[in-house]
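**Q** Quick one: sequence plus predicted model below, questions after.
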Amino acid sequence: MQQQETPTVESIAALVDHAILKPELTDDDVAADLDLAGRWGVFSVCVRPSDIARSVARLDGTGVATGTVIGFPHGTTSTAAKTAESRRALEDGASELDMVLHIGRLRSGDLAAVTDDVAAVVAVAEGRVVKVILETAYLSDEQVVAGSKAAEAGGASFVKTSTGFAGGGATMHHLRLMRDAVSPAVRIKASGGVRGLATLLEMRAIGVDRFGTSATETILTDVQRLAETGTASGASDASSY
């Protein structure tokens, strides 16, 4: 469990992977979101694979890393496809990979297949951060635990709740299950429904290390307001990711 601290814009921004993943986003939309991420100094952006190169170029000099998604959003592509996608993403400049595990295999109890799928992407990443998305909305508690353990067995750096596209999102219950299921060496990422500062801080207090959200500006503006007035607005973002 993480020790609570007084939030600052810098400390909260350092926990954020700003999500730029909606399929309908135009080039101008993506550029605006990349500029927002650079302006706030978040840890990273998580972009669609086709946007990696432009993200790396536009964020050059900002200190904001570029991550991307693999097998997104369903996780049902073959391991060969996931590894090929991972290689191309790394060639284009991605520094972190958020892969969706094979949800159907996990629900079928084929944990060896799930572990091998993760391990193949981890091998391609060659030491770079790999986050494994469980898609908790589709899983029982037992499957959340089993998926977390399989991700760790495959060498994942993080286990992550959700894509944000399956209905539902990160919950305190699932995050506690995930934190308890893996060793301290594996970190936890909450995504889907992280729309406000209060939610983020509550999750941080139980050991969540990173947050995927499109509500970055809402959250960080609330941090600023809290520092200035002692009161956050409590406003929330309408999007699911």
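**A** Noted; the coordinates are in hand. Owing to the predicted nature of the structure, the values given are computational and were not obtained by experimental measurement. Numbering: from 1, shown residues only.

**Q** going forward, measure contacts between C-alpha atoms and count neighbours the same way
**A** Noted.

**Q** Need the three-state assignment for the spatially most central residue of the chain.
**A** The residue lying closest to the centre of the chain (C-alpha atoms, centre = their mean) is G212, at 4.3 Å. Following DSSP: H, G, I helix; E, B strand; the rest coil, we place G212 in the strand state.

**Q** what about versus this one:
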Amino acid sequence: MHLEDYIDHTLLKPTATIAEIKKLCADAIKYELYAVCVHGCHIALAKNELNGSPVKLAAVVGFPLGAMTTEAKVFEAKECISNGADEIDMVINIGYLKSGLGEFVENDIKKVKKAIGNTVLKVIIETCFLTDKEKETACKIVMDSGAEFVKTSTGFGKGGATYEDVILIKKIIGDKVKIKASGGIKNKESALKYIDLGVSRIGTSSGPSLLL
């Protein structure tokens, strides 16, 4: 097992500078990380910086609140792909999920997935705001939507990934979709534990540090 193959090296803070995005990409290439994950405005820059390397490029959509219209998410996802994104990490409409509007939430994801075709779609359910029952509902919606991943967190809520949430998610989804744990993962030991629990991808702003 090579830990670098699991890491989405991430920079999503609103103050991220051009120089910091360039360093993110350079570090991902240097340490042979799986992907970098950035905002849509940085996709073209990151694509140029990655310069044909094997490192994948992921874009966040509807981030971090998930509360924009489906049409806005679809447009954002398509534009990110046209600018060079290889994967999309989208946020569900959390308030609608908590309102019992599961059909809307599923349709929201399905329309983005339809728009991006075979591009990998990771769906952020923002576990810190959900009850266990709502987490179960969200996971089932993701499974039914055609997306490839359930992702725990944006890193901008009141909490990030937890072992307990990953155990719960894995129990619900089995091997039907993959899991990306993100938010607060800062060291190698915790990353390895998440992988042992069944995670296929780690979202972290501390990518190179996890390899030490």
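**A** Nice, I can see it. Fair warning: this is a prediction, and the values are worked out from it, not measured in the lab.

**Q** Now which residue in the second structure aligns to the residue nearest to the centre of the first structure?
**A** Counting by TM-score structural alignment, G212 of the first structure lines up with G203 in the second structure.

**Q** In contact with the residue lying closest to that match once chain neighbours are set aside, which residues?
**A** Spatial nearest neighbour of G203 of the second structure, chain neighbours left out: S182 (4.4 Å); criterion: C-alpha to C-alpha, 6 or more residues apart in numbering. With C-alpha atoms under 8 Å, 6 or more residues apart in numbering as the criterion, the residues that contact S182 of the second structure are 151-155, 160-161, 202-204.

**Q** got it, and I52 of the first structure?
**A** By C-alpha under 8 Å, 6+ apart, the residues touching I52 of the first structure are 66-68, 89, 92-94.

**Q** for it, helix, strand, or coil?
**A** Judged by three-state DSSP, the three-state class of I52 of the first structure is helix.

**Q** Aligned counterpart of it in the second structure, please.
**A** Using TM-score structural alignment, I52 of the first structure lines up with I43 in the second structure.

**Q** Count residues in the vicinity of M1 of the second structure, would you?
**A** If you count neighbours by other C-alpha atoms under 10 Å, M1 of the second structure ends up with 7.

**Q** Quickly find the element holding K73 of the second structure.
**A** Using DSSP states H and E, K73 of the second structure maps to helix 70-82.

**Q** Actually, I188 of the first structure.
**A** Remark: I188 of the first structure resides in strand 187-191, with elements defined by DSSP H and E.

**Q** quick one: the closest residue to L220 of the first structure other than its chain neighbours and D51 of the first structure, what's the gap?
**A** Computed as C-alpha to C-alpha, 6+ apart, the closest residue to L220 of the first structure that is not its neighbour in sequence is V9, at 6.0 Å. As judged by C-alpha to C-alpha, to the nearest Å, V9 of the first structure and D51 of the first structure stand 26 Å apart.

**Q** Check the contact between T204 of the second structure and Y6; I expect there is one.
**A** No. Judged on C-alpha atoms under 8 Å, T204 of the second structure makes no contact with Y6 at a distance of 10.3 Å.

**Q** what about these two, which has more around it?
**A** Per other C-alpha under 10 Å, whichever of T204 of the second structure and Y6 has more neighbours is T204, with 25 against 21.

**Q** show me the contacts for the more buried one.
**A** T204 of the second structure is in contact with 7-10, 182-186, counting by C-alpha under 8 Å, 6+ apart.

**Q** neighbours of the residue nearest to L220 of the first structure, just the number please.
**A** For V9 of the first structure, the count of nearby residues is 18 (other C-alpha under 10 Å).

**Q** and the gap between it and E217 of the first structure?
**A** Going from V9 of the first structure to E217 of the first structure by C-alpha to C-alpha gives 11 Å.

**Q** Skip ahead from the strand holding I188 of the first structure and say which helix or strand is next.
**A** That would be, after strand 187-191 of the first structure and using DSSP H and E, helix 197-205.

**Q** could you give the angle of that next one to strand 187-191?
**A** With axes from the mean of the first three to the mean of the last three C-alpha atoms, to 10 degrees defining the directions, helix 197-205 of the first structure sits at 160 degrees from strand 187-191.
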